[in-house]
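>>> give the three-dimensional model of this entry:
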Amino acid sequence: MKILHTSDWHIGRAFHGHSTLDALTDVLGALVAQVQEHDVDVVVVAGDVFDSATPAASAYTLLTDTLVALHGTGAQVIVTSGNHDSAARLGFQARLLREGIHVVTDPRTVGEPITIDDAHGPVRFFGIPYLEPAIVRQHAVFQEAAEGEEARPLRTQAQTLARAMRLVRAGLAEHPGRSVVIAHCFAAGVDATAGLEREIRQGGIDMVPVSVFDGVDYVALGHIHGRQVLTERVRYAGAPLHYSFGEQYKPRGSWLIDLAADGAVAAEWLPLPVPRPLVTLTGSFDEILSPDNVAAHADDWVCAVYTDDLPQTEPMRRLREKYPFCALVQHEPVLVAVDAERSYAQRLRAAATDEERIDAFLGHVRNGVAATADEQELIRSVLDDRVRAEALV
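Here you go, the predicted structure:
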């Protein structure tokens, strides 16, 4: 059986204030073409279909069009909800969807497989929607502890996923066959994008050990936006678009999984097109605006990090004259304060003259950059004018 593993579409997400809907439409169209080209049997979407719990109408339209197109290739589709999705909104029309499109949002159905047959027999797909411990622990199916363990309220992702996988194994015992689990979580060993994969904290309390997923032929994970292989059978596909400059070096695509008759897994990475590349340009403001840089990156999304000692005037406006898609500008001067270990108050107390006090102030507000020779001359001139004016009073 051929399975395409994708995740984290984040339909409706903005990129630094710019809509990504058109770009995502093109990329998902390419994904549909890959499903057709590789004769995929099942497409699994491991959560975060939408970027918001209250997506706009246009987001629903793109999802519907994509699901219909995937179904039109002859593949079956299984979608689970992630932490960004509203499970209720994503699943509200699940019963109305055409045969072959499955949307899993109800945590109480975790142990109930979706069975899809191929020439070698049944494959059991277990969709695990994002499980918030405080919410799912009210359900009776999540209140039963393993034999020999004390029944305790679920408090962490690790505990909750462990309980869910016990339900999966019970379902698999009742319905034997090859098995695929679809889940949305932080698994131990992943490399997250700082500040992006939000709401599921990366730390001991919410980290799920990879061993939780033992005993399953393939685990299709979502939530991390970069492609990652935790084991040959446990993988993240990442997001189909770049949603931050922290992701710019991470490839975009999906995993094509060939599940053999004995449950063996062969994986192939299928890259997706990048509608507009992301680039970070670092250097002086003049270097960033150099003809070579402009020629190479005028059509890219640009993050400009300029290292001049002093802030530039209207840097974004000036950058967008050359880079229409400049999305972010940062000032990171390379000079370090000479007396960084001394506080501003200490330097001010040590100043003996007004000129030294002004120089201490400038160094404080400009990250240690002292007055230039021209500025010192101007300061002396102003101070001299003040002395002459006071002498005439």
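>>> all contacts plus neighbour counts: C-alpha atoms, from now on.
Noted.
>>> could I get the full set of helices for the chain?
Secondary structure of the chain (DSSP state H): helices located at 21-37, 57-72, 87-91, 133-136, 157-174, 285-288, 291-297, 315-322, 344-350, 354-365, 373-391.
>>> okay, those helices in JSON lines with distance to Pro251 and mean neighbour count next?
Compiled in JSON lines, those are given as follows (distance: least, Cα to Cα, whole Å; neighbours: other Cα atoms under 10 Å):
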{"stretch": "helix 21-37", "distance to Pro251": "13", "mean neighbour count": "18"}
{"stretch": "helix 57-72", "distance to Pro251": "22", "mean neighbour count": "16"}
{"stretch": "helix 87-91", "distance to Pro251": "27", "mean neighbour count": "19"}
{"stretch": "helix 133-136", "distance to Pro251": "32", "mean neighbour count": "14"}
{"stretch": "helix 157-174", "distance to Pro251": "28", "mean neighbour count": "20"}
{"stretch": "helix 285-288", "distance to Pro251": "25", "mean neighbour count": "16"}
{"stretch": "helix 291-297", "distance to Pro251": "19", "mean neighbour count": "13"}
{"stretch": "helix 315-322", "distance to Pro251": "27", "mean neighbour count": "15"}
{"stretch": "helix 344-350", "distance to Pro251": "46", "mean neighbour count": "14"}
{"stretch": "helix 354-365", "distance to Pro251": "40", "mean neighbour count": "17"}
{"stretch": "helix 373-391", "distance to Pro251": "48", "mean neighbour count": "12"}
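>>> with distance to Arg124 as extra columns, can I get those helices in CSV?
Supplementary listing: the helices of the chain in CSV, determined by distance: least, Cα to Cα, whole Å:
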stretch, distance to Arg124
helix 21-37, 20
helix 57-72, 19
helix 87-91, 21
helix 133-136, 23
helix 157-174, 7
helix 285-288, 54
helix 291-297, 47
helix 315-322, 52
helix 344-350, 66
helix 354-365, 63
helix 373-391, 74
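>>> nearest to Glu268, of those?
helix 21-37 (12.2 Å; Cα to Cα).
>>> distance of the closest residue to Pro271 other than its chain neighbours relative to Gln34?
Computed as Cα to Cα, 6 or more residues apart in numbering, the closest residue to Pro271 that is not its neighbour in sequence is Gly253, at 4.1 Å. According to Cα to Cα, to the nearest Å, Gly253 stands 10 Å off from Gln34.
>>> before we compare anything, build this one as well:
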Amino acid sequence: MIDTLAKAAQSNDAKVVLVAGDVFDSPEPGDRVYRQALTRMKAAERVKWVLLPGNHDPARSDGLWSRLKNDAPENLLTALEPTPFEVLDGLWVLPAPLLYKRTIDDPTTWFDSGETPERAFRIGLAHGPVVEFSSTQTANNLIAVDRAKTAKLSYLALGDWHGRRQIDAYTHYCGTPEPDDFGREVTGMALLVDVSQKEAPDVVEIPTGRYFWRSETWDLRSGADLLRELNGFAPEVDRRNLVARLKLSGLVSLSDRAEVRNVLENEFAHEIRWLDLQAGDLFVRPTDDDMADIDLNGVLREVAERLSSMAAADGMVGRRAASALERLYIEQQKLQRRGVSE
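Presented below is the predicted three-dimensional model:
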């Protein structure tokens, strides 16, 4: 992702990349992740990186950020103090670094009194929720919704919210540059911001995400239903970059359920990046043909009929019986195919 952001910045003639917290997922990312991040940022020498500690990687004393400050290449700035600094000629950053994962104070309060040259562009950089969409007024790291106005900011870059969101013309959440979960709002982008205008900043969304997360619930009555759903599932997405969650429901025959799982687990799952298959609500109603495929008249037929009866029950007993019946069917099919091949 660092390479992608650097490429986006360079292709749009952006001199600075601001990262509004959570540069790493934890305050101890490990040497491999740490070194790779530094190496990639250093390689993008035409870009100046400004990194802010967030709630996932707060600036603990003698920790990650002390090390990062000492190891930082010339094109990397660590925003570790609540003090304005000039990042480009006339462009000043007012950072609100988090020293702890949680704080009850607004980390941007000092922006109002932060002094910069008279005609400087004042860029706020912070990490936390704003009053407008926080579920409680006592949320951690809560930021005043009108901070850009009270601090006379040219722009306020915020992190913490994983989806893209505009609070006002001067205040924006970019969201994560790579989608990271199902059900997110618009995400997977960087924001190209031009503050040189006298009016509000010009903000353009630049796509940066590689993976597409899709979650759907399919109600199936046959194997044909599955094929229809698969054919219409995210056709615009390269399947190699698709992360899918499929929740299956419905009532199908044993043979259809076995086919559904075979297609999804042994074919579709290998075509995409990752599959979360939830088939607990796809119930089985065995047909006479299903039972005959297990055993026409023998002991296994009796077992299958008993499991079928138990599978109709509610709760864990029914689910376990249905699972056992499906397994019995599949194993019998394997034995039959093996016998034919021999």
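>>> TM value for the aligned chains?
Once the chains are laid over each other, their TM-score by TM-score structural alignment, normalised by the length of the second structure reads 0.68; 278 aligned residues with a Cα RMSD of 3.8 Å.
>>> shared neighbours, Gly253 and Gln34 of the first structure?
Common neighbours of Gly253 of the first structure and Gln34 are listed as Leu270 (criterion: Cα atoms under 8 Å, 6 or more residues apart in numbering).
>>> what's the counterpart of the residue nearest to Pro271 of the first structure in the second structure?
Using TM-score structural alignment, the equivalent of Gly253 of the first structure in the second structure is Met189.
>>> its match contacts Thr208, doesn't it?
Yes - with contact defined as Cα atoms under 8 Å, Met189 of the second structure counts as touching Thr208 (4.6 Å).
>>> intersection of neighbour lists for these two?
Each of 177-178 lies in contact with both Met189 of the second structure and Thr208 under the rule Cα under 8 Å, 6+ apart.
>>> out of the helices of the first structure, nearest to Ala187 of the first structure?
With Cα to Cα as the measure, helix 157-174 is the member of these nearest Ala187 of the first structure (8.9 Å).
>>> distance between that closest one and the chain's centre?
Using Cα atoms, centre = their mean, to the nearest Å, we find the averaged C-alpha position of helix 157-174 of the first structure to lie 26 Å away from the chain's own average C-alpha position.
>>> which strands or helices does it pack on?
The contact analysis (3 or more Cα pairs under 8 Å, 6 or more residues apart in numbering; DSSP states H and E) places helix 157-174 of the first structure against no helix or strand.
>>> what about the strands in the stretch 151-300 of the second structure?
Secondary structure of the stretch 151-300 of the second structure by DSSP state E, counting those that start in this stretch: the strands cover 155-159, 165-168, 171-173, 189-194, 202-207, 212-220, 242-252, 274-284.
>>> adding distance to Asp105 of the second structure, write the ones you listed out as TSV.
Shown next, in TSV, are the strands of the stretch 151-300 of the second structure (distance: least, Cα to Cα, whole Å):
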stretch	distance to Asp105 of the second structure
strand 155-159	16
strand 165-168	20
strand 171-173	19
strand 189-194	27
strand 202-207	29
strand 212-220	35
strand 242-252	38
strand 274-284	39
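>>> winner for burial among these?
Per residue and on average, the most neighbours among the strands of the stretch 151-300 of the second structure fall to strand 155-159, with a mean of 25 (mean count of other Cα atoms under 10 Å).
>>> if I look at the residue nearest the centre of the second structure, how far off is Gly63 of the second structure?
The residue lying closest to the centre of the second structure (Cα atoms, centre = their mean) is Asp180, at 0.9 Å. The span separating Asp180 of the second structure from Gly63 of the second structure equals 26 Å under the rule Cα to Cα.
>>> just to revisit the earlier point, please pull up the equivalent of the residue nearest to the centre of the second structure in the first structure.
Counting by TM-score structural alignment, which is the criterion used here, Asp180 of the second structure corresponds to Tyr243 in the first structure.
>>> nearest residue to the aligned partner of Leu5 of the second structure in the first structure in space, please, no chain neighbours.
The alignment partner of Leu5 of the second structure in the first structure, by TM-score structural alignment, is Leu31. Across the structure, with Cα to Cα, 6+ apart as the measure, the residue nearest Leu31 of the first structure apart from its sequence neighbours is Leu272 (7.0 Å).
>>> now do the contacts for that neighbour.
Leu272 of the first structure is in contact with 27, 30-31, 240, 252-254, counting by Cα under 8 Å, 6+ apart.
>>> could you do Ala44 of the second structure as well?
Taking Cα under 8 Å, 6+ apart as the contact definition, Ala44 of the second structure lies against 3, 6.
>>> repeat that for 7 Å
Neighbouring residues of Ala44 of the second structure by Cα atoms under 7 Å, 6 or more residues apart in numbering: Ala6.
>>> now it: how far from Phe85 of the second structure?
Taking Cα to Cα as the criterion, Ala44 of the second structure is separated from Phe85 of the second structure by 22 Å.
>>> ok, now Lys69 of the second structure?
Plainly put, Lys69 of the second structure is 15 Å away from Phe85 of the second structure if you go by Cα to Cα.
>>> and these two? Which one has more around it.
When Lys69 of the second structure and Phe85 are compared on other Cα atoms under 10 Å, the one with more neighbours turns out to be Phe85, at 17 against 14.
>>> show me what Ile294 of the second structure aligns to in the first structure.
Ile294 of the second structure maps onto no position in the first structure when the alignment is built from TM-score structural alignment.
>>> I figured Ile294 of the second structure hits Arg301, correct?
Yes - applying Cα atoms under 7 Å as the test, Ile294 of the second structure and Arg301 come out as touching, 6.4 Å apart.
>>> tell me which residues touch the residue nearest to Leu300 of the second structure when sequence neighbours are not counted, please.
For Leu300 of the second structure, the nearest residue in space outside its immediate sequence neighbours is Ile294; the separation is 6.8 Å by Cα to Cα, 6+ apart. Contacts for Ile294 of the second structure were tallied using Cα under 7 Å, 6+ apart; they are 300-301, 329, 332.
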